[in-house]
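K.L.:
got a structure for you, letters missing:
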């Protein structure tokens, strides 16, 4: 890994600035190879798949707001559980395509950070991340990640913690 100077990315700089403003002790790091999937990130970092805080984006159909779920890389998000939490009006969640993800978060799929978004998003943190003392999240680019604890993720995002994964895992 190297520092963020090895790639010039406004998105990574936005995450870096956000982390710095919140006094987070770990700056983004650049991986030699892209980590567009949780497995690629885990392999590059030499950590367990579950330690990768993957960002899954949905679109709330009632108002078009992005819903970001941050969960462990070894688990699948249960869309019905998320929908019950964020669609209190009985509305539905929809899939978010790459264009929507980019316009709502300011990040491309494979590099969606849990913070420093282009527009306000509804964020949920999956309780299963708290199985780990240390996790890694995307930092605005498929090559960029940053280290944190689940508690720091909650503090940095202000997001609530919920059980939003399915019973089966991808382990």
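P.N.:
Okay, I see it. Given the structure is predicted, the values throughout are model-derived calculations rather than measurements. Numbering: from 1, shown residues only.
K.L.:
Please count neighbours and contacts with C-alpha atoms only from this point.
P.N.:
Noted.
K.L.:
So the residue positioned nearest the centre of the chain: helix, strand or coil?
P.N.:
Nearest to the mean C-alpha position of the chain, by Cα atoms, centre = their mean, lies residue 55 at 3.0 Å. Assigned by DSSP: H, G, I helix; E, B strand; the rest coil, the conformation of residue 55 is strand.
K.L.:
another one to put next to it:
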């Protein structure tokens, strides 16, 4: 099965296997580039998609990875308050720093180890799906497995609109 995966997804599958992760990489018939597309393909809630969003830290050009619930918008000010001023990461930066294309950025196995933060809202869910190195590839994991795989802190990164 692993041999039939695209190169970047195979790399993730082997890394997960090395780390003792119990679930296989799954190929979606349609793209999973957006949380809504991935959720539709998996038959799960959008909130269960652990989307990987990469930023560029202004002071040193370090990659900053935020793993957020697919239902949430990331509050860049909250992230910047924790890690320093941010700028947007373009497709070239994402590919260079992660080794993955946008839409397939996995929480692990990056070319350059990013500063990583996990959205606290993910901990309320039993099951998550994350990109596995390719826009059609995903893998299942629990919030605890996400924490163990990344070693990242769990923080509030969600933009919360004030409703009055």
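P.N.:
Nice, I can see it. Every value quoted in this text rests on a predicted model; they were computed, and no experiment measured them.
K.L.:
one step back: residues touching the residue nearest to the centre of the first structure, list them.
P.N.:
Contacts for residue 55 of the first structure (Cα atoms under 8 Å, 6 or more residues apart in numbering) come out as 68, 69, 70, 71, 112, 113, 114, 138.
K.L.:
counterpart of residue 67 of the second structure in the first structure?
P.N.:
Aligned by TM-score structural alignment, residue 67 of the second structure pairs with residue 70 of the first structure.
K.L.:
Which of the contacts of residue 55 of the first structure fall in strands?
P.N.:
68, 69, 70, 71, 138 (DSSP state E).
K.L.:
count of residues packed around the second one?
P.N.:
So the one you mean is residue 69 of the first structure. The local packing of residue 69 of the first structure (other Cα atoms under 10 Å) involves 26 other residues.
K.L.:
Then the fourth one?
P.N.:
Counted with other Cα under 10 Å, the burial measure for residue 71 of the first structure works out to 27 neighbours.
K.L.:
That one contacts residue 57, correct?
P.N.:
No: using Cα atoms under 8 Å, residue 71 of the first structure is not in contact with residue 57; the gap is 11.1 Å.
K.L.:
got the ones in strands among the contacts of residue 55 of the first structure as a markdown table, with distance to residue 31 of the first structure columns?
P.N.:
Output for those, formatted as a markdown table (distance: Cα to Cα, whole Å):
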| residue | distance to residue 31 of the first structure |
| --- | --- |
| 68 | 23 |
| 69 | 23 |
| 70 | 20 |
| 71 | 21 |
| 138 | 11 |
